[in-house]
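Q: The following comprises the amino acid sequence and a computationally predicted model.
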Amino acid sequence: MPAANVADPDGRVLNLGSLRGTPVLLNLWATWCAPCVKEMPLLDALAGEYDGRLRVVTVSQDMQGAEKVEPFFAQGGFARLEPWMDPENNLGFAIGGGVMPTTVLYDGDGKEVWRVQGEFDWESEEVRAAIDAAIAG
C-alpha cells in the first residue's frame, strides 16, 4: 500500500502507510461516477460488518475536493466511512487506478491481495472470502 497522504474536508491528513497492521480495503471513487455512488452505502455496511477487523478507506478523486465531497457525505449519512480526498489523483496514479471505482484489498502487512475495477457487488460471497483470507493473514 502506498504511503500516500489523503486529507479530509477539515484538513486532517491520513498517511495510508500508517495503517499497516490492519487489513485495509481502499476504494477510489468520485461523485460523478454512477457506479461509485451506488457502491458507497454497500461499502459503509461492509465497514460496519468488519468493524475492528478491516479498515474501509474511501478516497474521493474529485478535483473540486471538499466542495463536492462534503455535500455528498452529508446527503449519504454514512455511519462508518470518512470523507478522505485526493483531488490531485496522486493515489490513483500510485496504485494504477485509471478506472472508477478502483478498490484494492491490502493485508495487515500492506501487501495487495485482491483488486477490482469497476462496479462490484459488495454483498457477494466473493468479497467476504477475500476479506476473510486477508484478515486471517
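A: Received, thanks.

Q: CA only for contacts and neighbour counts going forward, please
A: Noted.

Q: so after whichever helix or strand A47 is part of, what's the next helix or strand?
A: Applying DSSP states H and E as the criterion places A47 in helix 34-49. Counting by DSSP H and E, the element after helix 34-49 in chain order, helix or strand, is strand 55-60.

Q: For that next one, name the packing helices and strands.
A: Counting contacts by 3 or more CA pairs under 8 Å, 6 or more residues apart in numbering; DSSP states H and E, strand 55-60 is packed against strand 24-29, helix 34-49, strand 84-85.

Q: adding another structure so you can compare the two:
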Amino acid sequence: MRFAQKKKDSSLKFLADIVASKKRVIIVFSPLLSKEKFMMRLLCLNSGIDCSDMDERTIPKSEWPKLTFAADNLCNSKLYIDDSSNLTLLEMKKRIERLRNSLATKKLNIDLVVIYTTEAFLSGNPKNKKILLSQIMKIAPASAGLMLL
C-alpha cells in the first residue's frame, strides 16, 4: 500500500468513525467517486474487510457477521452523499440549504460537510498534478464559502 493510499484511508476512516456514531448529520460531496464506491469503502472500513475481497466477491463466510453489522450501522446513519461532478459553490450551497430545510422539520442540524476528492492524490503523473492544482483552486473557495454557512 502506498503512502498516499494510507493517508486517504485514514481520512476516510475518520469519517467512517463519525458516521458509525449515528449521532451526526453528515453531507459528503464526492465528485470523483460514485455513491456506490464511496459506501463500499465505508462498509469495508467499518467491517474490517479488504476492499479487494469485496470487489472480487471473495468474502469468507466468517466475515459476513462483521459485514452485516457494519451495513446495519451505515443504514441507520445520517449520511447524505452527493456524487455529482462539476458542482459550483452556489450549487453546493443550494443543496446544503435544501437539506438543512428538510432536516429542520425533524429538528436536526447538519454537523459536517465533507468534500471528498483525495483520489487525485494517488497519481504521480505531472499532468495530473496540474489537474490536481486546478481542482484545489476550485475547492478552496468552495470550502471557505461553506464555512460561512
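A: Here it is on my side, so go on. On a predicted model such as this, the values are computed, not experimentally measured, just so you know.

Q: Superpose the two chains and report the TM-score.
A: The TM-score (TM-score structural alignment, normalised by the length of the first structure) is 0.32; 75 aligned residues with a CA RMSD of 4.7 Å.

Q: hang on, the earlier thing: ranking the helices and strands packed on strand 55-60 of the first structure by burial, who's on top?
A: Mean neighbour count (mean count of other CA atoms under 10 Å) peaks for strand 84-85 among these, with a mean of 28.

Q: so what secondary structure elements neighbour it?
A: Using 3+ CA pairs under 8 Å, 6+ apart as the contact test, the elements touching strand 84-85 of the first structure are strand 5-7, strand 55-60.

Q: Please repeat the previous calculation with a cut-off of 10 Å.
A: When contacts are defined as 3 or more CA pairs under 10 Å, 6 or more residues apart in numbering; DSSP states H and E, strand 84-85 of the first structure sits against strand 5-7, strand 13-15, strand 24-29, strand 55-60, helix 66-76.

Q: ok, then the element right after that strand?
A: Following strand 84-85 of the first structure toward the C-terminus (DSSP H and E): helix 90-95.

Q: mind checking the SS state of I81 of the second structure?
A: Following DSSP: H, G, I helix; E, B strand; the rest coil, we place I81 of the second structure in the strand state.

Q: quick one: the helices in the second structure?
A: 3-20, 35-47, 51-56, 64-75, 89-104, 126-147 (DSSP state H).

Q: With respect to burial, which of those helices scores highest?
A: helix 35-47 (a mean of 19).

Q: Between helix 64-75 and that one, find me the angle.
A: Going by axes from the mean of the first three to the mean of the last three CA atoms, to 10 degrees, helix 35-47 of the second structure is angled at 120 degrees with respect to helix 64-75.

Q: Dump the helices of the second structure to CSV, plus distance to V113 of the second structure.
A: Listed next are these as CSV, based on distance: least, CA to CA, whole Å:
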stretch, distance to V113 of the second structure
helix 3-20, 11
helix 35-47, 15
helix 51-56, 25
helix 64-75, 17
helix 89-104, 9
helix 126-147, 8
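
Q: The ones you listed: which one's closest to I27 of the second structure?
A: Taking CA to CA, helix 89-104 is the member of these nearest to I27 of the second structure, at 7.9 Å.

Q: so what does the closest one touch, helix or strand wise?
A: By 3+ CA pairs under 10 Å, 6+ apart, helix 89-104 of the second structure packs against strand 25-29, strand 78-82, helix 126-147.

Q: can you put those in CSV and add distance to S10 of the second structure?
A: Below are these laid out as CSV (distance: least, CA to CA, whole Å):
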stretch, distance to S10 of the second structure
strand 25-29, 16
strand 78-82, 18
helix 126-147, 20
